[in-house]
Every structure is written in C-alpha cells, then in structure tokens.
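Undergrad: 3D, please:
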Amino acid sequence: MVCVCRPTALCSLRKKLFRWVTFFLLLFIMVIFYKEGCPCRGTSCGCETYISDRGISSWFDKHFNSTIEPLLTKENQEISPDILRWWLRLQLRETAPRPIHLQLFQKARKWRPTRGRRSCQCWSCAVVGNSGHLLGSGYGALIDSHHVVLRMNKAMTEGYESDVGRKTTHHIMYPESAKDLKANVVPVLVPFKPQDLIWLESVQGSFRTQKSIRAAWDKAAILHPAFMKYVHDSWMEQHGRYPSTGLLALILSLHLCDQLSVFGYGADSKGNWHHYWEHNRNAGAFRRTGVHNATFEAAVIQQLARIGKVRLYGSNHMEPRVAQATCHTATSILESILSALGICGQRSPWPG
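TA: Below you'll find the predicted structure:
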C-alpha cells in the first residue's frame, strides 16, 4: 500500500487499519471454510463423490461406521474387555483378559491421525490382492497411478510389474506373512494374537528382525482389534471365525481413502484360487479353511462395486480408466494458502 498522506501519524493509522481489515477478512474466510469444508469438492482438485458420502445406498449406510478409528492411537489404546475377549478367541483358547494383554497395546507404537484437517486433495487408493487373475491383466501402470498402493502378505512385484505395478506405499501383514519391504513402505500389522504384538515390539526402532526381515518398523501402524471386530460384525455379519487379511485391507481403505480401486481379489478366470506368483494345485484351499468365509467376503466386495463405492477390476473385463484430476494454477495456490493456514491439508490420511 502506497501512502501519500500527511501528516505521518495519519498515514501510520491507515496502514494499521488496512492490516486489521485484512486480518479479519482472512479470519472470516477461515470460519466459513471451517463450517462448509474445503472449496474442493467438485473442482478439478477434489472428488466429485467420496466413499464416505451417505444417502447413496442404505446397505452401505447400515454397514459403514465413519466414527471408528481403524488404527491404534494414543486415544484408543485402552481396549474394552468385550473387544479383548473377542480378540483373544481368534487364535487362542484363552478368553480371560489379563493386565499383560492391555500392556501390550499400551506399549505398542501409536499412529497420529491427520484426517482432522480437511483435505483439498482427492486421495485415490489401490488395494492390490494376490489373485492369479492378475497375470496378463496389464493393470500395472493403472495401479501405480494411485496416490496410495496397499499390498498384503507375501505379495511381490519384481517380475510382474506390467500386471501388478511397481509402487507400494503401505503393506499389510502379520508375522507369519511378513516379508522384506523397502524403506519407504509403511508396514501395517494385523495382530491376530498377543504374540504378534510381542513380535512387533521386539523389532521397534530397528530395521532388522530376528528372522532377518527388513522393513521400516519404526513407521509401523497397527490395526485396532475394535476395527477388526467391527469388520467381522458389521460387514461380515459374523460369517467365518474372523475376516481375511484381504477384506480387512479393503475395509481399512474404505475408511482412509476418498476413492478406491480394487485389484486381484477372487478366483482366476478358470475358478482357481491361487497367488499370481505360484502354481497352486489345491485351488480351493482358501474356501475350505473354516476360518474365513470367502463366498460371503466376495459378495460384500461385489456389492460395494455395484453401488459405486469401489471400482472393482476383475479377470474378465477391463474397467475404463478415470484420469486423475489436475489442479488449475489458481486452485493450487488457494489450496497451498489454506494448507499453510491450517484450514485444509494436503497430507495423506494414511500413516507414514
């Protein structure tokens, strides 16, 4: 602001007045955005629709609980007795909670959620299962185009890049299915029993376990037992003893992503259930474990696809690719300002 007035005191007053007006104007904008949300929905940078949108499907609204926190945090580390009893029954005969069980969760590494800040970024995620129908699919580049790529268990990419992609941002697993991960990949532990938390505690702060499994364990996140029970009760309607790692990964992504693509779930085109990197003659083994109900899980995933909450890529068809939105310069500048002011963030809702 150029001042040409006299005397100097009056000029100084006008400068101060200008600063205060500017301050209150920005404050007003912040209040409006806080109440209404980021100015991103429906723009070139935001999603037209979000997974969490309600009123589209009564089935989804009945099953989806937006208030539950999927990962272990400082705020939810106290596990209720009923959740603890259910969790202990997953793989142990012991059902009586003991202080040591609570201490395991209290001592475990906690995730600090970032989703409290409204995001101007439309976070696209790809959950990549291990089905043999990925072979020859050519989905690699499409998978890599997502902001977040979640893989699971023993999944490998080397030698299969054209079909499954190269990118991995997060990897969900349990000790028996753990594998070497790159330093920039965030491990997500599914604790099925107390020993799993003891195993993770033993490797915290290091980059190598006793079994020489390399991973950035200091970044690890832990799936909350209450979330696992929620998936079993609400989504699986208590079919099977507990949900598979694949379904847990998918429902986790429903809660942390804005838009979700699903690859590598289900049998191949010949009806065989096997991993894409191996030849499994016992093709129906997964269905006969008695632990997971593969048929019911498949029905849940198909229903999510039918109502448009996920984009499901199967073995017999190629879904149309949706181009990633590109922000206009003016919108990008606005988002940067809002992010700096703490109104809207562009940080990923995922741990890492």
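Undergrad: use CA for all of it now, contacts and neighbours both
TA: OK.
Undergrad: and the strands in the stretch 151-300 of the chain?
TA: Secondary structure of the stretch 151-300 of the chain (DSSP state E, counting those that start in this stretch): strands located at 170-173, 186-189, 221-222, 259-263.
Undergrad: quick one, what contacts residue 63?
TA: Residues in contact with residue 63 (Cα atoms under 8 Å, 6 or more residues apart in numbering) are 234, 235.
Undergrad: sorry, back to before: in TSV: the strands of the stretch 151-300 of the chain, plus distance to residue 246 and mean neighbour count.
TA: Shown next, in TSV, are these (distance: least, Cα to Cα, whole Å; neighbours: other Cα atoms under 10 Å):
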stretch	distance to residue 246	mean neighbour count
strand 170-173	9	24
strand 186-189	13	24
strand 221-222	15	24
strand 259-263	10	22
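Undergrad: buried ones in the strand or helix carrying residue 62, by neighbour count?
TA: Per DSSP states H and E, residue 62 falls inside helix 58-63. Within helix 58-63, the residues that count as buried by 16 or more other Cα atoms under 10 Å are residue 60.
Undergrad: go through the helix or strand following that helix and flag the buried ones.
TA: Reading on from helix 58-63 to the C-terminus, the next helix or strand found by DSSP H and E is helix 81-88. Buried residues in helix 81-88, counting neighbours by 16+ other Cα under 10 Å, are found at 83, 84, 85, 86, 87, 88.
Undergrad: would you do the same for the sequence below? I want to compare the two.
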Amino acid sequence: MSKTTTAMPPDTTPGRETPMPTMPAAKPPLVTSPPSETMPAPKPPLATSPPSESMPAPKPPLATSPPSETMPAPKPPLATSPPSESMPAPKPPLATSPPSETMPAPKPPLATSPPSETPMPAPKPPLATSPPRETPMPVLFKKDFDKLPRWDFEDVYKRGGQPMQTTCPQSLRRSADQSFMRSFIPDVRLFMHKEHLSVSEWNRLAHFNNPFGFMEYQYEDVKVAVDLIPEPTHPLLLQASRQPGGCVRCAVVGNGGILNGSGMGKEIDAHEFVFRMNGAVTRGFEQDVGNRTSVYVHTAHSITTSLWYWKPYGFHSVPHDEGIKYVLIPEGMRDFQWLTGLLNRTTVPAGAYEGMRPWTSYAGQFDEERFYVLHPDFLRYVRNRFLKSSVLSGKNWSVVRPSNGAFTLFLALHTCDVVDAYGFMTEDYAKYPNYYMEREKTKVVFYINHDYMMEMKTWKRFHDAGVIKLYQREREDSH
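TA: Now for the predicted structure:
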C-alpha cells in the first residue's frame, strides 16, 4: 500500500510515460486545487491566471491585453488603432481619408466635380427656354392710318412655282417693254387655298387692308373659310389645244359702252379662252360681245347684285358654259362668309348674305374643282406695281382698289400669251354709254373706290407697248 503524499504535477521528463488508470475519469471537482495525476485535465477555470503549459489554449478573454504568441490572432476590435500586419485589410470606414491602394475606386459622389472622360448625353433643354408658340398679332385698324401705310415687306409676294412655259413668239412674256418686264412677276402666286394661312402668314397679311390682306379682321373668322378652299388640281386654262404657233390667245371682255354697236362678237368668240366679269350680259348682245365664257370673275357682291341690277337687260344668270371656271375676288369679310356657305353647301352663317344658299347663284355649274380664289398677294402686286393710285396718299386710301375688270385683265396676262381687251375705258369714253347693255346714251359714272382714269392710261400704255391689244372704237372707225 503506497503512502499518501501531496499530489504533484505529472512528470514531464522526456521518455517517461504515466500509466493509464484503470478506472474511468471522474468529473473534476469544482475546486481550484491542481487535479490528480490520474484525472484528465479539466476545463480551465474562468480565472485570469495564465494557464498551465500542458493545457490546451483557451479562447482568448475579452480583455484588452495583447494575446499570447501561441494564440490565434483574434478578430480585430472596432478600435481606431492600425490593424496588425497579419490581419486582412478591413473595409474602409465611411471617412474622407483616401482609400487603400488595393481597394476599387468608389463611385463618384453626386457633387459638382468634373464628369468622366466618357461624354454624357446632352440634357434636354428646359421648357422655360423653348420659343413661345406663335399667336396672331394684335389687330390693326384703318382709322389709325391717314394714308396707305408702307411696310418693309410691302413689295414681297408669294411665288406660285413653275411659271407658264411657252414657245409662242408673240407671247407678252417676250415683251420688249422694259418697264413692263421689270414689274411683271410671271410666277407670282395667283390663287389661295387651305394650305396658305398659317399664323405666320396671317401675321404678314394682317398688315394690309382688304382685299390686299386682312387688316381689321380676326384670324379665326377668316381661317374657317380659307381652310375650306381646295387646292386647284388643274390649271386655270387647259393649254393642250394651243392654236397655231403655240400661242394661248385670250379675250377679256369688259362692260364698257364702247362695245355697244361694235360688231366684235365673232372676233371675241374666236379666241381660245374668253374672260368676263360682273354683269356679263350676252343674250341679245351676241353680235357685239359674243356668247362664250371660259372664265367668270366675280365678288360675292357682284354675283348677287348683278342678278337684280341687270335683270331689266335680260340678265337672269351668270355665265354657265360647260366646264366654265369661276374665280372669286375676296374683297372683304362678306366674301369669306360667302365662301363658308358655298364650300360647306350650307346657308351663309352671318353677315350681309346670312341665310342665302350661295351655290344656287352659279346656275348649276358650280364645281369645287373649277373654283378658284385669288390670293391677296396677287391683288396687292397688281396695285403696287401697275395701278398705284395717287388717292392712296390721302384720307380715302383704304377704299381705293383696282376694278374687277382690272384684276381680270391681269389674271389673263399671267395665264395667256396673247391678250386682247374689249369693253375697257378708252380716251374717248365720253362718246359711249356707261355700259354696252344701255341702248341710250348715258353718262359714265366714276366711283370713288376705283381710279378709272389711271386704269384707262395704263391700258393705253400697254397697248402702245404691244403688251395687249386694246379695242379702240376711234381706231376702228378710221379704217
């Protein structure tokens, strides 16, 4: 039996073995004394003393003292001290210090720093800087001008595309009269249709009084009518059947008394095209004025008043030859109201002709494809370049315009090669009645809205220059 001695730590001499006990290992007592030789090493106490060399290294305490050399490196504390060399680099804090060389460059902040070299798409401009929508200009009034106002664009006119092509050696387009040729614009726009009244175009034309523009009118009142005007699908004159020599020969027949007893009817009808206007009475006067009509020019006023004014002379309807072309001069607001009813096939909605059915005034021959409306630019061009009356410099400037006969003659000058004028005022006008329908001698009436004397001198000058042939009774009587 061995002596009882104080327990000693196991012998750590190299090569010496401690015999295995024959009894199972007991749980270590909860005492702090060193264990028996025969008992396995207990779990280390929660003391702060350093462990025995033979015990496995415990988990490091949560103390702040530096770890033992044999202990694995603990996770770095959340302190601000620099990390150990053997530790992986932690994620950079959200500080402003420059990032580690091994870290990817962070995304640039949404600051005002210069953009990267890759070009960014240009931003859309803000709506505040976009140009304002064009609107109709303020209305101008005739009473605010004591004479015809002059604008920088007064003599600017829309063009109508390809001018008339001709091989006619006698064509007025080959005139030797330099004064006429300087003023003549062969491709000036003749007709207006629904594509011609944008806001910008309105603002240009609103500077001119009627019928040369839309001064004093409201944009919506005119546009509702113009938007109904169809674009012409055929030229005013179909020139497939040119007469010998390749010339388009036209007669323009006015209502002057010089034709009374003239016997010019057959000569007039022999022309390829015949233009007439206003109260074009032919029945009973065929020997003097002929009976053919290719183009009839009118205003809403002339087509309505002629039916009662000339009724005593046998005028019961406007000319209505098969295939006739009707041309309207839009001289005022009443003409646009007329157009609204005519092209909508409804009664006129307002104005002087309210309630009327306009298409019934064309004797069954009205056809949109054969209906034309003269452009205000064409009317202003005729006045400015050929028939500019001195009255335009006075207080009555706004009512003065060329006559319907004058506009008709210039329409023929822009669509024909050769133009012969009949029934226009000549120097000996006092010898004849006012109109050819009047059997008795009447005094010629001069209306304030037309400068007849200036027109008479213009026709004589054109005749002398060979631009037109003007029928003059005195010349005929001398042969």
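Undergrad: quick revisit: so which of the buried residues of helix 81-88 of the first structure comes closest to residue 157 of the first structure?
TA: Taking Cα to Cα as the measure, residue 87 is the one of the buried residues of helix 81-88 of the first structure closest to residue 157 of the first structure, at 32.2 Å.
Undergrad: show the contacting residues for that closest one.
TA: 192, 193, 225, 229.
Undergrad: might you report the residue contacts of the second one?
TA: Remark: with contacts taken as Cα under 8 Å, 6+ apart, residue 193 of the first structure is in contact with 87, 88, 90, 91, 92.
Undergrad: before we move on, what about the first one?
TA: Shown here is residue 192 of the first structure, whose contacts under the criterion Cα under 8 Å, 6+ apart are 87, 90, 91, 174.
Undergrad: so what does it match up with in the second structure?
TA: Aligning on TM-score structural alignment places residue 192 of the first structure opposite residue 331 in the second structure.
Undergrad: any idea how far its match lies from residue 222 of the second structure?
TA: Applying Cα to Cα, to the nearest Å, the value for residue 331 of the second structure to residue 222 of the second structure is 12 Å.
Undergrad: helices of the stretch 151-300 of the second structure, residue ranges please.
TA: Along the stretch 151-300 of the second structure, the stretches classed as helices by DSSP state H, counting those that start in this stretch are 178-183, 199-205, 219-226, 265-269, 286-289, 300-309.
Undergrad: single out the most deeply packed of the ones you listed.
TA: Burial of the helices of the stretch 151-300 of the second structure is given as mean neighbour count (mean count of other Cα atoms under 10 Å); helix 286-289 ranks first at a mean of 21.
Undergrad: which other helices and strands does that one contact?
TA: helix 265-269 (3 or more Cα pairs under 8 Å, 6 or more residues apart in numbering; DSSP states H and E).
Undergrad: in the first structure, which residues correspond to the helix it packs on?
TA: Using TM-score structural alignment, helix 265-269 of the second structure pairs with 140-144 in the first structure.
Undergrad: how big's the offset between the matching stretch and the second structure?
TA: Comparison of stretch 140-144 of the first structure with the second structure after fitting gives an average deviation of 0.4 Å (mean Cα distance after the TM-score superposition for the first structure).
Undergrad: please identify the helix or strand for residue 30 of the first structure.
TA: helix 8-36.
Undergrad: what are the buried residues along that helix?
TA: By 16+ other Cα under 10 Å, the buried positions in helix 8-36 of the first structure come out as 30, 33.
Undergrad: again, but for stretch 91-100 of the first structure
TA: By 16+ other Cα under 10 Å, the buried positions in stretch 91-100 of the first structure come out as residue 97.
Undergrad: next one: stretch 383-394 of the second structure
TA: Neighbour-count burial for stretch 383-394 of the second structure [16+ other Cα under 10 Å]: 383, 386, 387, 388, 389, 391, 392.
Undergrad: same check, this time on stretch 337-350 of the second structure
TA: 337, 338, 339, 340, 341, 342, 343, 347, 348.
Undergrad: save these as JSON lines, and put in distance to residue 360 of the second structure too.
TA: Listed next are these as JSON lines, based on distance: Cα to Cα, whole Å:
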{"residue": "337", "distance to residue 360 of the second structure": "15"}
{"residue": "338", "distance to residue 360 of the second structure": "12"}
{"residue": "339", "distance to residue 360 of the second structure": "13"}
{"residue": "340", "distance to residue 360 of the second structure": "14"}
{"residue": "341", "distance to residue 360 of the second structure": "11"}
{"residue": "342", "distance to residue 360 of the second structure": "9"}
{"residue": "343", "distance to residue 360 of the second structure": "12"}
{"residue": "347", "distance to residue 360 of the second structure": "11"}
{"residue": "348", "distance to residue 360 of the second structure": "12"}
